[in-house]
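Engineer: Sequence below, structure please.
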Amino acid sequence: MIERLHTGQRMSKIVKHNGVAYLCGQVGDGETVAEQTADCLARVDALLLEAGSDREHILQAIVWLADMADFAEMNAVWDAWVPEGHAPARACGEAKLARQALKVEIIVTAAIKE
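Structural biologist: Okay, the predicted model is just below:
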């Protein structure tokens, strides 16, 4: 069974299937990459909780940066957020994001806690 949460015309914020939660891309508020990353990860936390998961159950993360020059600044926030010993498979690349003010977008797939 597929369960979709917060579904609109274009997308669902969470899709659950076979014990896995797929989150739509999350962005955050703030002026700096660090601020946007922290806010984005707080939104990921909230969606994971709603989906029945948490940071320790993240399987994969895809990080998009508007500018790879911001890689170290984003990683400083990311590294403090990921629980030790629970780093997911992760990719990071540069992409033009949906709005000019956006500096980071993160897409997460996580196992649902049993």
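
Engineer: make it CA atoms for all contacts and neighbour counts henceforth
Structural biologist: Noted.

Engineer: Name the helix or strand for the nearest residue to Arg90 once chain neighbours are set aside, please.
Structural biologist: The shortest distance from Arg90 to any non-neighbouring residue, by CA to CA, 6 or more residues apart in numbering, is to Ala61 (4.7 Å). For Ala61, the host element (DSSP states H and E) is strand 58-65.

Engineer: Isn't the residue nearest to Arg90 up against Glu105?
Structural biologist: No. Ala61 is beyond contact range of Glu105, at 10.3 Å (criterion: CA atoms under 8 Å).

Engineer: Another for comparison:
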Amino acid sequence: MPHPDIVRLGGRFPNRSRTVVHGGLVWTLATSGTKVEDFAAQMRDALGQLDAELARAGTDRTRVLTVDVYLTDMARKAEMDAIWTEWVAPGDPPRRMTIETALDGPDLVELVCLAALPR
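Structural biologist: Sure thing, here's the model as predicted:
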């Protein structure tokens, strides 16, 4: 039974939400839409997807509270840091954690984000 105070924004799969909005907060995730083997291209595309999900929920990167970055290869962390620094809102850096793990298929990076809605 749906809850009227919880907004669930779907994605590719009918059994899960891509983004959930509740109580002034947005939980979302992003992977690259292009499954190329170029890590930098996937990271930039995933950040673009994150921007799109945040906008769809009514917020933006300046209101991001925390991001967990999942990498398939921690040796790419310095490269990820450089791309992250280009993307992150100056003066509004969120808490960030980086974890090495296996990801599905050709994904090299996945971003899990918590953001605040504007008042």
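
Engineer: What does the residue nearest to Arg90 of the first structure correspond to in the second structure?
Structural biologist: Counting by TM-score structural alignment, Ala61 of the first structure corresponds to Val67 in the second structure.

Engineer: what do you get for Arg43 of the first structure?
Structural biologist: Using TM-score structural alignment to pair residues, one finds that Arg43 of the first structure aligns to Gln49 in the second structure.

Engineer: wait, doesn't that match sit right on Thr19?
Structural biologist: No. Under the criterion of CA under 8 Å, Gln49 of the second structure is not in contact with Thr19, lying 11.8 Å apart.

Engineer: which one of the two has more residues nearby?
Structural biologist: Legend: neighbour count by other CA atoms under 10 Å for Gln49 of the second structure and Thr19, higher for Thr19 (21 against 18).

Engineer: do you know how far that one is from Ala89 of the second structure?
Structural biologist: For Thr19 of the second structure, the distance to Ala89 of the second structure equals 21 Å [CA to CA, to the nearest Å].

Engineer: same thing with Ala40 of the second structure?
Structural biologist: Using CA to CA, one gets 19 Å for the distance from Ala40 of the second structure to Ala89 of the second structure.

Engineer: Likewise for Ala82 of the second structure?
Structural biologist: 14 Å.

Engineer: With Arg63 of the second structure instead?
Structural biologist: Applying CA to CA to Arg63 of the second structure and Ala89 of the second structure gives a distance of 9 Å.
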